[in-house]
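# Need the 3D shape of this:
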Amino acid sequence: MSKTILVTGGARSGKSAIAEGLISGMPGAPIYIATAEVRDGEMAERVAVHQARRGPEWTTVHAPTDLIGALRDSDGKGPRLVDCLTLWLTNLMLSDADWQAAGRALASELGQQASHVVLVTNEVGAGIVPENALARAFRDAAGQLNQWIAAEADEVILAVSGLPLRVKSND
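Predicted coordinates:
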């Protein structure tokens, strides 16, 4: 039976490393579904650090906007790590896509998966209220998306200073 795990937390809280550790304990060849679009040197460096940490046994699938398609295409081929939902949401919002429809569809799709899925997302609602309208809209959208995915997940883990804190478990 497949399991869906959501790993959330603040920036640089250890979310990705925790998620990678979860995947490494699951049977099958690990698949990394990357939602980032490399647009500058800083992002290229971040991607390189993540790739080096994961190692060559991981297959990488790029899915900046078609996350559901990537999940469907990779289902049955091994456990998947989606990193991250916040970048996926950013890509959708910047392309004027209907992020609400996409988010609801993703939440629904997770229940259809045969292979394990671990999703990483940022908790963006714990800080100050952003000054500009776009930032507030993003914060609100991320909060809503995270709630939809958390409701469907079997487990939700909060990353705090590199440590996993389980906040939901259906075991």
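# Only C-alpha atoms from now on, for both contacts and neighbour counts.
Fine.
# helix/strand/coil for the residue lying farthest from the centre of the chain?
Counting by Cα atoms, centre = their mean, the extreme residue of the chain relative to its mean C-alpha position is Glu131, 25.9 Å from that point. At Glu131 the chain is in coil, as set by DSSP: H, G, I helix; E, B strand; the rest coil.
# one more to line up against the first:
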Amino acid sequence: MAVILITGGARSGKSKRAETRTRAFPGQPVYVATAEAQDGEMEARIAKHRARRGTDWIEREVPLDLAAALVASDGGGARLVDCLTLWLSNLMHAGRDWEREVDALAATLSNLKSPVVLVTNEVGLGIVPDNALARSFRDAAGIMNQLVAAAADEVEFVVAGLPMKLK
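Here you go, the predicted model:
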């Protein structure tokens, strides 16, 4: 079993790298999508990802209950979670206790049998946001990424499509 976290900036090549890593494991891969198509732009992004992946993936849409979805899908092919940052945004928007949910995810990762590859954005590398909500999200994402990275067997940082192994 392997837990692999792939992080980086927007449009850095994280998802493509994660798809490659997930396909390297035996069995039919499972794509665990956390995004919700709430507007035309997001619909287009989702369609682009689907077209690139092809039709050999099992797809699961999981905007909130990620730990439970990973447990339910355990024992089959490798799972690709894309992405933790959107999942965190969904949790915060829904008024859920994101800290409890992230702790539960980190604990779940150590008990899985099938591999899981998780994608997240590194949002703390830019300027300090000018509003409290954005600062709160940036801080929460940093905490989440640290906890998941600690639970992961491998961590990669992707820049310009090039992966750098961190752990």
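# Not counting residues beside it along the chain, what's closest to Asp103 of structure 2?
The shortest distance from Asp103 of structure 2 to any non-neighbouring residue, by Cα to Cα, 6 or more residues apart in numbering, is to Leu147 (7.5 Å).
# Double-check that that neighbour belongs to a helix.
Yes: using three-state DSSP, the assignment for Leu147 of structure 2 is a helix.
# Was I right to think it contacts Ala106?
Yes: here Leu147 of structure 2 reaches Ala106: they are 6.5 Å apart, a contact under Cα atoms under 8 Å.
# Looking at the two, which one has more neighbours?
Ala106 (19 against 16; other Cα atoms under 10 Å).
# Tell me the spacing between the more buried one and Asn131 of structure 2.
Applying Cα to Cα, to the nearest Å, the value for Ala106 of structure 2 to Asn131 of structure 2 is 29 Å.
# How about Asp39 of structure 2?
Relative to Asn131 of structure 2, and taking Cα to Cα, Asp39 of structure 2 is found at 24 Å.
# correct me, but Trp148 of structure 1 touches Gly103?
Yes: when contacts are counted by Cα under 8 Å, Trp148 of structure 1 is listed as touching Gly103 (7.5 Å).
# Of all the residues in stretch 17-36 of structure 2, which ones are buried?
By neighbour count on 16 or more other Cα atoms under 10 Å, the buried set for stretch 17-36 of structure 2 is 17-19, 21-23, 25, 29-35.
# scratch that, stretch 128-146 of structure 1 is what I was asking about
Phe138, Arg139, Ala141, Ala142, Gly143, Leu145, Asn146.
# Counterpart of Ala48 of structure 1 over in structure 2?
Aligned counterpart of Ala48 of structure 1 in structure 2: Ala47 (TM-score structural alignment).
# so its match sits in a strand?
No: looking at Ala47 of structure 2 with three-state DSSP, it is helix, so not inside a strand.
# Identify the residues contacting Ser169 of structure 1.
Ser169 of structure 1 makes contacts with Asp154, Glu155, Val156, as judged by Cα atoms under 8 Å, 6 or more residues apart in numbering.
# Could you save those as CSV and add columns showing secondary structure?
Putting those into CSV (three-state DSSP) gives the following:
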residue, secondary structure
Asp154, coil
Glu155, strand
Val156, strand
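# Where neighbours are concerned, which of the residues you listed has the most?
Val156 (24 neighbours).
# where do the helices sit along structure 1?
According to DSSP state H, structure 1 carries its helices in the segments 15-24, 41-54, 67-74, 85-94, 99-110, 133-152.
# Which of those sits closest to Leu6 of structure 1?
Nearest to Leu6 of structure 1 among those is helix 133-152 (6.4 Å), distances taken as Cα to Cα.
# name the helices or strands packed onto the closest one?
Judged by 3 or more Cα pairs under 8 Å, 6 or more residues apart in numbering; DSSP states H and E, the packing partners of helix 133-152 of structure 1 are strand 4-9, helix 85-94, helix 99-110.
# how far is the longest one from where the chain is centred?
Put plainly, it is helix 99-110 of structure 1. Here helix 99-110 of structure 1 is found 13 Å from its chain centre; the criterion is Cα atoms, centre = their mean, to the nearest Å.
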